[in-house]
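Colleague: Predicted model and sequence below, questions to follow.
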Amino acid sequence: MASTYSFDVVSDFDRQELVNTIDQTVRDIKNRYDLKDTKTSLELGEETITISTNSDFTLDAIQKLLREKAAKRNLSQKIFEFGEIETASGNRVRQEVLLKRGISKDNAKKISKLIRDEFKNVQTSIQGDIVRVTAKNKDELQGVIQRLKQEELPIVLQFTNYR
């Protein structure tokens, strides 16, 4: 009887690290001389961050600060999708930052096709926003993980439920 091994390919981020990133960014904004009096606010929602500030220049500085703090907390830059800059009341600007989580159907198909083309003894199945990879040999699965780490995808990947 041959047993099979599997793992899941997912795209997610640590929500607590993101909360800490936002807190650090807000603290820095309050302490920095050039940003102190801008009345900037960062609001973390379920799937977005809303940045509200007084100018495009300040918004650019806050984006850099947010990216920097996220990188220090090992959050991938790929989770941020900066939206359109909107003008708000009182000569202010607002921007929604979409937080990307989960693997889209197109990316899941790309991942599955890549694995099928390069690894003949490995099966994939798309289950919602997860790609399950199964094989009879653990070494094949290790090879798949190494190959996916080399691939340049617009999302960050993690490998979970390895069994």
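Modeller: It's in.
Colleague: Could you use CA atoms for every contact and neighbour count after this?
Modeller: OK.
Colleague: any idea how far Q150 is from F82?
Modeller: Q150 is 25 Å from F82, where distance means C-alpha to C-alpha, to the nearest Å.
Colleague: okay, pairing it with this:
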Amino acid sequence: MPSFDIVSKLKKDEVLNAVDNANRELQTRYDFRGVEASFNFDKASNEVKLEASEEFQIQQMDDILRQKLIKRNIEATAAEFKEITRSGKKSIQVVSFKEGIDKELAKKIIKIIKDSKIKVDAKINDDIIRVTGKKRDDLQAVIALVRSSKIEQPLQYENFRD
């Protein structure tokens, strides 16, 4: 029976490359000369920490990071930019990346699939949704349906089997 998995994975090495490229651009930009500003990526928590001396510099760094992520094919919906905080003489912003499908989002996706009345079966396995059906065309229709729905997290479709 044909099946595929809906997953949400983050390419951590691509995020790391984007952060490295952003740090390189900071070193070459004229408006950041003599300013202690940096991007730091923590692989364990999937967070990038932006640090600079002023809030407007953080906003500029925010734009730089977004551009570098787009160049590395990381969707903007994967990143969640939090509020800028002030800690002593530094402004700090944390950018967290979403990975995995949580229960609420999985239920929302399954509801979208069931409401479409396509003859498939969708089940939640941890942070993966497995969709099975009798026809390959039905599964492709489900992929097109989920892509067209407005979901606030990037999704990938894996293990397509006949």
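Modeller: Sure, I can see it. Because the structure is predicted, anything quoted here is derived from the model rather than measured.
Colleague: Report the TM-score for the pair.
Modeller: After superposition, the two chains reach a TM-score (TM-score structural alignment, normalised by the length of structure 2) of 0.94; 159 aligned residues with a C-alpha RMSD of 1.0 Å.
Colleague: one step back: higher neighbour count, Q150 and F82 of structure 1?
Modeller: F82 (15 against 8; other C-alpha atoms under 10 Å).
Colleague: tell me the contacts of the more buried one?
Modeller: Q95, E96, V97, L98 (C-alpha atoms under 8 Å, 6 or more residues apart in numbering).
Colleague: mind listing the helices in structure 1 by residue range?
Modeller: Along structure 1, the segments classed as helices by DSSP state H run 15-31, 56-72, 105-118, 138-150.
Colleague: Contacts only, for the residue most central in space within structure 1.
Modeller: In structure 1, the residue lying closest to the centroid (C-alpha atoms, centre = their mean) is I79, at 2.3 Å. Contact analysis of I79 of structure 1 by C-alpha under 8 Å, 6+ apart lists F13, L98, L99, K100, R101, I155, V156.
Colleague: Apply 10 Å and report the result again.
Modeller: I79 of structure 1 is in contact with S11, D12, F13, A70, V97, L98, L99, K100, R101, P154, I155, V156, counting by C-alpha atoms under 10 Å, 6 or more residues apart in numbering.
Colleague: Burial check on the counterpart of A141 of structure 2 in structure 1, number of neighbours?
Modeller: If you follow A141 of structure 2 across to structure 1 using TM-score structural alignment, you land on G143. Using other C-alpha under 10 Å, the number of residues around G143 of structure 1 comes to 14.
Colleague: Quick check, G143 of structure 1 in contact with F119.
Modeller: Yes. Counting by C-alpha atoms under 10 Å, F119 is a contact partner of G143 of structure 1 at 8.6 Å.
Colleague: Tell me the residues of structure 1 aligned with the longest strand seen in structure 2.
Modeller: Longest strand in structure 2, counting residues (DSSP state E): strand 90-97. Taken onto structure 1 by TM-score structural alignment, strand 90-97 of structure 2 occupies residues 92-99 there.
Colleague: how distant is that stretch from the center of its chain?
Modeller: In terms of C-alpha atoms, centre = their mean, to the nearest Å, the centre of stretch 92-99 of structure 1 is found 16 Å from the chain centre.
Colleague: So which residues make contact with it?
Modeller: Stretch 92-99 of structure 1 is contacted by residues 12-13, 18, 38-56, 58-59, 63, 78-88 when judged by C-alpha under 10 Å, 6+ apart.
Colleague: how about a cut-off of 8 Å?
Modeller: So stretch 92-99 of structure 1 is in contact with 47-56, 59, 79-88, going by C-alpha under 8 Å, 6+ apart.
Colleague: Buried ones among those residues?
Modeller: T48, I49, T50, I51, S52, T53, N54, D56, L59, I79, F80, T87 (16 or more other C-alpha atoms under 10 Å).
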